[in-house]
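# Okay, here's the prediction I keep looking at, along with the sequence it came from:
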Amino acid sequence: MKTKHWCSERNERFIADMTWDQVLHARLMGAALMVPVARPYGLWRDWLMTRASEHRGSKLLWDSIALISFQVPIYAAIIAFSGASGDGMVRGTLGAALMMLFLGRPYGAFLNVVRKLFGLPPGGDKLMSLNS
């Protein structure tokens, strides 16, 4: 996770051209949103991963689609609310989408390891429910 934070911070400061104060605001807001969006993201990822075949490329594609389609809009809202605008907003959002394209499958594999530790099936095998 440290790598993701480092990349996001650099994305906000140097690609989106935000000030350090705006970067701090965005990081604090992102940290506060991590917990409430975790469950919806897990459900979203599970639903999309049911479309993946057993092939490695298919899992890579669907994990990347899940991360990009869910997290990029949230990220765009965070940096907009933190002060990014215009060209910086577009560059920052595209930079984040590019990072998530490459981080989608490693992050999804990490989530599956965590699920295994708690005796849950990997994402896409069975939709998770609070009642199961």
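Thanks, I have the structure now.
# CA only for contacts and neighbour counts going forward, please
Noted.
# wait, what's in contact with D21?
Contact analysis of D21 by C-alpha atoms under 8 Å, 6 or more residues apart in numbering lists nothing.
# Which helix or strand lies directly C-terminal to the host helix or strand of it?
Applying DSSP states H and E as the criterion places D21 in helix 20-49. Moving toward the C-terminus from helix 20-49, the next helix or strand (DSSP H and E) is helix 56-81.
# any idea of the angle that next one forms with helix 20-49?
Here helix 56-81 points in a direction 150 degrees away from that of helix 20-49 (axes from the mean of the first three to the mean of the last three C-alpha atoms, to 10 degrees).
# next, the one to line up against it:
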Amino acid sequence: MNDSGGSVGKGKERICFLIADVSAMVLFSTALCMGIEIFIAKLTFFQSVTARIAAIPVNLVTGRPYGLFRDRLFLALGIDGTKPWKMILGDTLAFVIFQVPLYVIVLLCAGATWKQIFLSSAFMSVVFSLAGRPYGIFLEFCRRIAGNLARKL
């Protein structure tokens, strides 16, 4: 039995999944938010890039906690990937429950009024609901790549 090799392997796997979760959050949030900012809010490309650069620290800090939150929620709800409707429900719930409070905090820090926070959060709840499953699919894709990489290391 090789405990040290196993624990080293687990350590590499944890690091790979941390990188996968953070990368997925940064890439997906950048693409989603740039689309909203440029095509709906009519920001210029450079304004959107500036906003996305400013958002990277938040994505770096929240990427892995979101992945762990999603995993625990799926476990609690008995979601194992065998029923597509459960995957849709689980990803939608996870994304909304995790992201809306963060969005409220960002708006509070930006000095928004409670009315602005309510209106923005209501709109973003719809966006987050629609984005939940696509993000879950992208996160699983990133994790598969990370798992393959961890096995090769």
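Sure, I can see it. Remember, predicted model here, so these are calculated numbers, not experimental data.
# Tell me how far the residue most central in space within structure 2 lies from C16 of structure 2.
Computing the C-alpha centroid of structure 2 and ranking residues by C-alpha atoms, centre = their mean puts M25 first, at 4.1 Å. Here the distance between M25 of structure 2 and C16 of structure 2 works out to 14 Å (C-alpha to C-alpha, to the nearest Å).
# what's the matching range in structure 2 for stretch 91-103 of structure 1?
Mapped onto structure 2 using TM-score structural alignment, stretch 91-103 of structure 1 spans residues 119-131.
# for that stretch, which positions count as buried?
120-121, 124-125, 128-131 (16 or more other C-alpha atoms under 10 Å).
# Superposed on structure 1, what's the mean shift for that stretch?
When structure 1 is overlaid, stretch 119-131 of structure 2 sits 0.7 Å from its aligned residues on average, using mean C-alpha distance after the TM-score superposition for structure 1.
# How about the residue nearest to the centre of structure 2, nearest residue that isn't a chain neighbour?
Using C-alpha to C-alpha, 6 or more residues apart in numbering and skipping residues adjacent in sequence, the residue nearest M25 of structure 2 is G63, 5.2 Å away.
# what does G90 of structure 2 give?
Per C-alpha to C-alpha, 6+ apart, closest to G90 of structure 2 is F74, 6.3 Å.
# Kindly state which residue of structure 1 is aligned to that neighbour.
That one, F74 of structure 2, aligns with M49 by TM-score structural alignment.
# so that match touches W62, yeah?
Yes - using C-alpha atoms under 8 Å, M49 of structure 1 is in contact with W62, at 5.9 Å.
# between these two, who's got more neighbours?
M49 (25 against 21; other C-alpha atoms under 10 Å).
# ok, now how distant is that one from F118 of structure 1?
From M49 of structure 1 to F118 of structure 1 the distance is 19 Å (C-alpha to C-alpha).
# My read is that S82 of structure 1 contacts Q22, right?
Yes - shown here, S82 of structure 1 and Q22 form a contact pair, counting by C-alpha under 8 Å, at 5.4 Å.
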